[in-house]
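Here is a sequence together with a model predicted from it:
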Amino acid sequence: EIAVSVADLSAEARAHFALATALLGLFESSEIWEGFGEVTESLERAATLYEQLGTIDFGATLLTMADAFTMVGELDAAQSVYVRVTRDLADPRWAAPESIARHADFLRGRAFVGLGWNAVHQQLEDQAGERFEAAVNLLVAAGEPAGAPILEEIAAWFEERANGEAAKQIRAAAQRLA
């Protein structure tokens, strides 16, 4: 019975996540955001279920939610979700096994990127730089190749601000990940 219950929760979480991402794709392509609340409700439900199951998928679900809030210009809501991801995934329970710890670092790095872009939108350049630096450290520590293009974006941001040395170091890190 317990195995069936866990399988049911897992299936429900995946269904909510799939529904939300499908709706996001539709909304993004049509740029009509009616019904956006359904997306966030599905993502919240999926994140809650994944958290109950003790899987790191809750972090990825929260990141999707934060990115969705950013897409519709709800920067305060996005900010609070990004902060939650950075806080929750720093919990020691995600420190083992190493593969989970590295994935947690990757997700936290992505959350710091979101926080950095929110700071850019709010014209808080110093905060943006600090958040991007935190993102770089986490993405490099994670060692996931998917971090390379993210690092390239951050390098471009530093380069635009005449910080060529930082951009050069970040690009070198991106090349090592690719």
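Structure's in. What do you need? Numbers count the residues shown, from 1 in each chain.

from here on, contacts and neighbour counts on C-alpha atoms
Will do.

Show me what secondary structure element comes after the helix or strand hosting Ala148.
In the assignment (DSSP states H and E), Ala148 maps to helix 147-160. Downstream of helix 147-160, the first helix or strand assigned by DSSP H and E is helix 164-177.

From the contact counts, what lies against the helix ranked longest in the chain?
In terms of residue count, the longest helix belonging to the chain (DSSP state H) is helix 2-30. Packed against helix 2-30 by the contact rule (3 or more CA pairs under 8 Å, 6 or more residues apart in numbering; DSSP states H and E) you find helix 36-53.

buried stuff in the helix it packs on?
36, 39-40, 42-50, 53 (16 or more other CA atoms under 10 Å).

Below is structure B, check it against A:
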Amino acid sequence: MIATGGSVDLLVERPVDLVVLDCDGRTVDGLALGRRILSQGQPALVLVSKRDDEVERVIALDMGADDFLVRPFSLRELAARVRAVQRRRRMMPESIGADVRHVRGWTIDLTRREISDPSGEVVRLTRGEFDLLAAIVQAGGRAVTREYLLEVVSKRADAVSDRTVVTLISRLRRKLDRGTGELDLIRTEPGVGYRITAD
């Protein structure tokens, strides 16, 4: 459990796979501390709070937290949530191993989690946006279902929905357009989901 700002510095010396962070500390901004934790090699992050605040949940998940629990909850539920996060993490690293993809002039580095436009300029994506893009790119042109993409970005059952995927896809398309007319780089497959277009 990380409770103080100074504790984050230990992550440099002792990297961890997962952090459970209590957002209700009186002297520390929980969300700001969460951002610092995610900057240390992107460990999995589970936030807990006594405040059932939708805005706080959305901000936390959008910045890259893996889950957000509102007290009261049992240790059994917390353990189950941690196991679910770890399962998702075990699935992701291997799928985005040392791998660079090139699509219509774009360079997508799945190891460094970077995407560069045809001119070589890096386009900044949120963690959720990149996770979604990586899942679509790794399908190799095959359609990826909305249900699978929802699982990829799902952090908390009552904080995400099918609209979450639609919103992230919309953001991705805007960022990948960059005035080049590349809005169809990610193509919608009606009734199925999305796929990357190689030509």
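Sure, I can see it. On a predicted model such as this, the values are computed, not experimentally measured, just so you know.

Superposing both, give me the TM-score.
Overlay of the two chains. TM-score (TM-score structural alignment, normalised by the length of the first structure): 0.36; 106 aligned residues with a CA RMSD of 4.9 Å.

that older thread, quick one: residues in contact with the helix holding Ala148 of the first structure.
For helix 147-160 of the first structure, contacts defined as CA atoms under 8 Å, 6 or more residues apart in numbering pick out 106, 129, 132, 136, 139-140, 164, 166-168, 170-171, 173-175, 177-178.

And for the nearest residue to Ile186 of the second structure once chain neighbours are set aside, the neighbour number?
Nearest non-adjacent residue to Ile186 of the second structure, counting by CA to CA, 6 or more residues apart in numbering: Ile196, 4.8 Å away. Using other CA atoms under 10 Å, Ile196 of the second structure is surrounded by 22 other residues.

on that earlier part again, could you check the angle the helix holding Ala148 of the first structure makes with helix 164-177?
Here the directions of helix 147-160 of the first structure and helix 164-177 differ by 170 degrees (axes from the mean of the first three to the mean of the last three CA atoms, to 10 degrees).

Measure how far helix 147-160 of the first structure is from the centre of its chain, please.
16 Å (CA atoms, centre = their mean, to the nearest Å).

Buried residues in it, which are they?
Gly147, Ala148, Ile150, Leu151, Glu152, Glu153, Ile154, Ala155, Ala156, Trp157, Phe158.

got it, and stretch 7-21 of the second structure?
Buried residues in stretch 7-21 of the second structure (16+ other CA under 10 Å): Val8, Leu11, Leu18, Val19, Val20, Leu21.

Return the subset of those residues lying in strands.
Leu18, Val19, Val20, Leu21 (DSSP state E).

Leu19 of the first structure and Ser42 touch, don't they?
Yes: with contact defined as CA atoms under 8 Å, Leu19 of the first structure counts as touching Ser42 (7.1 Å).
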